[in-house]
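A.B. asks: quick one: sequence and predicted model below, then my questions.
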Amino acid sequence: MADKKEKEKKGYKPVWIIVAFLVLVIINFLPAPEALGVIGLRALSVLAFAVIMWVTEAVKYPVSAVMIVGLLIILLGLSPVPANDIGAALDVPDGTEQFGTRNALSLAFSGFSSSALALVAAALFLASAMQITNLHKRLALYVLRIVGNKTNAIVLGTILVSILLAFFVPSATARAGAIIPILIGMVAAFGMSKDSKLATLLIVTAVQAVSIWNVGIKTAAAQNLVAVGFINEAMGEDVSWIDWFIYAAPFSIIMSILLYFVMTRFFKAETDEISGGRELIDKELAELGPIKPIEWRLIIIATLLLIFWATEGILHPFDSSSVTLIALALMLSPKVGVFTWKEVEGTINWGTIIVFAIGISLGTVLLRTGAAQWLSDVTFGAMGLDAFPLVAVIALVSVFNIIIHLGFASATSLASALIPVFIALTTTLNMGDASLGFVLVQQFVICFGFLLPVSAPQNMLAYGTGTFTVNDLLKSGIFLTVGGYLLIILLSATYWQWIGLL
């Protein structure tokens, strides 16, 4: 027992590490299919290793990311270069027989040169700025103060706060971290415990709303940026902030209405009104004091950033990544900025940046070695999807996507594993102009983190407060997952076709 606790404390699961390496070795000793080749087979072996490590959380995500890099360098570096189009796609000189560790190293670190990584890194700084200045908390308090003391109104206010913060705080965990303590404080002010029905109602509403708006806004979640990075790399397409919003916001708006209905109908609180709620909010606002100059500067920078995101490609030539990096430079500048490097460096989760970059690298490897195309042909080609209409394909693949998500604690890792396969599937099925739309719709489904605490980091953050059980989240999550799935099909058959996405 003591050894088990010690291993848990160290953050690794030796059995699953061994299983992952065994699967890796077994796949490498299998004969390589002619359509795949040795280098493609080895890429798939690393993918299998990565999936096992990610699903079981055998080690911390940054640790598994470094292990993946090492494996890519060794296995790809010692692989023969195929004498076909795949070999040409790997960008090695003619006559090269072995891929080489230098080329493998370059490919393994390709994610670090992605513009999507720059956007994620800058977004983490923006989220830290919100936390350092407490501006996100102030925004949440103002909204909750406006909606009043009625329980249903506070549910609505919780959803509205999640929507508002999604525009300005590009981190689902940070958004949940802003609103959950306030809601718990309101419950405590009424003299109720953290395991009360009221606490369950409010906290579950908060985390589900955060997940819903991960879909609606491009910059709301890192997994969206993973998808955009692959779309840019493999399809030569770019999805602007406003285009994403036009495509996805209707989904999130309708889902927010469904969330309000589900929570107010099926999660009844002990009271219809929190009589001490407004006083608590006034007290917390008083403790924050008047808006400070540093907050005003952040408000101006964040508002300008949102305007530049929304007008990308319309009023100016700057893409989202460039604009966000310029905003970061302003936030770090003396006098006009909001924090110093010393203040912010301890608040950034640098492991997230590493995991994100390596996830992009792994996806790039799958695309360039032909492994993603082969996996798509084998997995989906055998299903005879080419005989189905597009909406039916979306319906079937979305079910697969939702089921796979049950095993992943990180939507970013899920996007890294699946988006390259979905991109390859568009080639397999000759989707043509609908290719971009198909991949985006599947990315929206990847954002479904409604069912289990392990389905999303914000769920785990909320679950740690002890305010709800797994069954509570599952109860609301089933409604939202089924509703979201049916809405995906409906929008695929109507709105997304009307606007030319599909």
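C.D. replies: Nice, thanks for sending it over.

A.B. asks: C-alpha from now on. contacts and neighbour counts both.
C.D. replies: OK.

A.B. asks: for the protein, which helix is longest?
C.D. replies: As assigned by DSSP state H, the longest helix anywhere in the chain is helix 241-266.

A.B. asks: how far is it from where the chain is centred?
C.D. replies: 17 Å (Cα atoms, centre = their mean, to the nearest Å).

A.B. asks: so which bits of it are buried?
C.D. replies: Neighbour counts over helix 241-266 (16 or more other Cα atoms under 10 Å) mark 241-245, 247-249, 251-252, 255-256, 259-260, 262-264 as buried.

A.B. asks: and if you look at stretch 330-346?
C.D. replies: By neighbour count on 16+ other Cα under 10 Å, the buried set for stretch 330-346 is 330-332, 337-339, 344.

A.B. asks: from these, which land in helices?
C.D. replies: Judged by DSSP H, the buried residues of stretch 330-346 include 330-332, 344 as members of helices.

A.B. asks: returning to what we had before: next structured bit after the longest helix of the chain?
C.D. replies: Following helix 241-266 in sequence order, the next helix or strand is helix 277-288 (DSSP states H and E).

A.B. asks: now the angle from the following helix or strand past that next one to helix 241-266?
C.D. replies: Next along the chain after helix 277-288, taking DSSP H and E as the criterion, comes helix 293-310. Going by axes from the mean of the first three to the mean of the last three Cα atoms, to 10 degrees, helix 293-310 is angled at 110 degrees with respect to helix 241-266.

A.B. asks: so which elements touch helix 293-310?
C.D. replies: Using 3 or more Cα pairs under 8 Å, 6 or more residues apart in numbering; DSSP states H and E as the contact test, the elements touching helix 293-310 are helix 115-133, helix 151-168, helix 241-266, helix 320-332.

A.B. asks: please compare the first structure with the one that follows:
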Amino acid sequence: MSSSVAVLPWRLGVSLLALLGALGWLLLGSADGSVLQAGIVVVLCIGLWATGWLPQWLTALIFFTLCTVAKVAPASTAFAGFESAATWLVFSGMVIGAAINYTGLGERVAARVGPHLASGYPQAVVGVGLLGLIASFFMPSAMGRIVLLVPILLTLADRFGYAEDDPGRTGVLLSGIMSSFLPTFTILPANVPNNVLMGASEAVLGFSPSYGEYLLLHFPILGLLKWLLIMGLILWQFRAAAPSPFSTEPPSKLGRGGAMMGALLAFAVLMWMTDAWHGISPAWIGMVVALACLFPGSGLLPARPLQQINLEPFIYVAGIVSLGALAHQSGLGEAIAGRLLAVLPLSPDATVGNFAWLSVIATVLGMLVTLPGVPAVMTPLAPQLADVTGWSPSAVVMSQVIGFSTVVFPYQSPPLIIGLLTSGVSIRQAMRITLPLALITIVLLWPLDFVWWRWLGII
């Protein structure tokens, strides 16, 4: 990102003018944490994140500064990201990823998996994507999956012979990252927005969907079919030659550090898979493993490890989460949803229109309050929406999944962004998949999903 700012200084000038204008407006206006003030900050930061005119971490620092200097929100809201489990899962993930590489465990896993994927570029892309999708059924944390997969994907790309600027490298990395995230909105415990929806539904309506009901309703179209579209888009957008043949020599034996790292990862995966039973957040499981890696003398990381770990993603995710907290706690999300509901033609006689407009509302909110904020804003409105549309409250709640699973920009989701930043894939490269995928989803998958819902008798 920094290189693009240097090449195009006008972007830096426009960003600076927008920042100064927003700061002046905030300081001259009332300092009462109003919805208008929150809207100014949210729109400015989302614009900078979406365009990539400034480094993501710098925009996050701008967000913290604006909120504090102009008293847009109390510190508990402005810095809510640093209290979030998602942010600390990012930190632990970066430490774990560095340890996987340092101990040679990533090389070992790649040596085992790689020969089965090296017969051709399509086989490599689809194989890596299938690995990410299957992992979603066993690991409930999207961030945890990204943490484990990215170091292995990087090693695989190197072993395949794809250099830094090779489209094949980007294709392999995007396949694993996006497969472990985008289709998983249809698997109940596999993503944060799904879990927020389940908890909010229980709190507001007194019920939450079961695993099987949720999977049947969403996975065939928005999960499996979308995954196939992702594979096709990657192969179309990032065409490459076949990977280099893998060595047939058996991988070297793991040293003490690699064996210890393998045992720690096995512990983490087991705990992540059973979090519904023990109730410990995946973030703190990750932090236990990260602390073991950081402990002096462990041999899992080099001396002074934090000097060698890029902490920019940590700041960025804290900013994203804090922005979502500001949009929700200031009432901005509810205000936008209320305005949309007031002007949209929802009625019991317009089933197709209800389906489309409810999906649109959730999609638009996802771009403003980030994906986890969608169910937090929309679920309390479910009783009102059920009265207006004539749908059951359960159907209204489930319509949110159509919207928050339609990811337009990568900044909407911390796990996706972390996967991109830690793998070296640029936001613009990722948008070559997310933008056309969102368009195809709206034009093709939404109508198919409507037919599927009708066939199941949901609406």
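C.D. replies: Noted; the coordinates are in hand. Keep in mind that what you see is a predicted model, and the values were worked out from it rather than measured.

A.B. asks: still on that earlier bit, residue 59 of the first structure: which of the buried residues of stretch 330-346 of the first structure is nearest?
C.D. replies: Nearest to residue 59 of the first structure among these is residue 344, at 26.3 Å by Cα to Cα.

A.B. asks: contacting residues for the closest one?
C.D. replies: For residue 344 of the first structure, the contact set (Cα atoms under 8 Å, 6 or more residues apart in numbering) comprises 125, 128-129.

A.B. asks: equivalent analysis for residue 385 of the first structure, please.
C.D. replies: 393, 429.

A.B. asks: that one and residue 396 of the first structure, how far apart?
C.D. replies: Counting by Cα to Cα, to the nearest Å, the separation of residue 385 of the first structure from residue 396 of the first structure is 9 Å.

A.B. asks: buried ones in the helix or strand containing residue 477 of the first structure, by neighbour count?
C.D. replies: Under the criterion of DSSP H and E, residue 477 of the first structure resides in helix 470-493. The neighbour-count check on helix 470-493 of the first structure (16+ other Cα under 10 Å) flags 472-477, 479-481, 484-485, 488-489, 491-493 as buried.

A.B. asks: packing partners of that helix?
C.D. replies: helix 197-216, helix 241-266, helix 390-405.

A.B. asks: I'd like the next helix or strand past the first one.
C.D. replies: What that stands for is helix 197-216 of the first structure. Downstream of helix 197-216 of the first structure, the first helix or strand assigned by DSSP H and E is helix 222-230.

A.B. asks: for the most centrally placed residue in the first structure, list the residues it contacts.
C.D. replies: Closest to where the C-alpha atoms of the first structure average out (Cα atoms, centre = their mean) is residue 223, at 3.0 Å. Each residue near residue 223 of the first structure by Cα under 8 Å, 6+ apart is listed here: 411-413, 415, 447.

A.B. asks: how about a cut-off of 10 Å?
C.D. replies: 120, 214-215, 229, 356, 410-416, 443-444, 446-447 (Cα atoms under 10 Å, 6 or more residues apart in numbering).

A.B. asks: among those, which one sits closest to residue 6 of the first structure?
C.D. replies: Out of the contacts of residue 223 of the first structure, the member with the shortest distance to residue 6 of the first structure (by Cα to Cα) is residue 410, at 24.6 Å.

A.B. asks: returning to that earlier point: how about the ones in helices among the buried residues of stretch 330-346 of the first structure in JSON lines, adding distance to residue 317 of the first structure?
C.D. replies: Output for those, formatted as JSON lines (distance: Cα to Cα, whole Å):
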{"residue": "330", "distance to residue 317 of the first structure": "19"}
{"residue": "331", "distance to residue 317 of the first structure": "22"}
{"residue": "332", "distance to residue 317 of the first structure": "24"}
{"residue": "344", "distance to residue 317 of the first structure": "30"}
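
A.B. asks: touching, residue 435 of the second structure and residue 407? I think so.
C.D. replies: Yes: with contacts defined as Cα atoms under 10 Å, residue 435 of the second structure counts as touching residue 407 at a distance of 8.1 Å.

A.B. asks: overlap of the contact sets of those two?
C.D. replies: Counting by Cα under 10 Å, 6+ apart, the common neighbours of residue 435 of the second structure and residue 407 are residue 441.

A.B. asks: on that earlier part again, what's the closest of the contacts of residue 344 of the first structure to residue 392 of the first structure?
C.D. replies: residue 125 (41.0 Å).

A.B. asks: what sits against the closest one?
C.D. replies: Applying Cα under 10 Å, 6+ apart, the residues contacting residue 125 of the first structure are 119, 131, 169-170, 324-325, 327-328, 331-332, 339, 344-345, 347-349.

A.B. asks: also residue 284 of the first structure?
C.D. replies: Going by Cα under 10 Å, 6+ apart, residue 284 of the first structure touches 137-138, 141, 182, 185, 278.

A.B. asks: hmm, 8 Å instead?
C.D. replies: Residue 284 of the first structure neighbours (Cα under 8 Å, 6+ apart): residue 141.

A.B. asks: ok, it to residue 160 of the first structure distance?
C.D. replies: Per Cα to Cα, residue 284 of the first structure is found 19 Å from residue 160 of the first structure.

A.B. asks: cool, residue 404 of the first structure as well?
C.D. replies: Distance of residue 404 of the first structure to residue 160 of the first structure, computed by Cα to Cα: 30 Å.

A.B. asks: which one's more surrounded, the two?
C.D. replies: residue 160 (19 against 14; other Cα atoms under 10 Å).

A.B. asks: how far apart are stretch 320-327 of the first structure and its match in the second structure?
C.D. replies: Following superposition, stretch 320-327 of the first structure is found to deviate from the second structure by 2.6 Å on average (mean Cα distance after the TM-score superposition for the first structure).

A.B. asks: who touches that stretch?
C.D. replies: By Cα under 8 Å, 6+ apart, the list of residues contacting stretch 320-327 of the first structure reads 115-116, 118-119, 122-123, 240-241, 301-302, 305, 308-309, 312.
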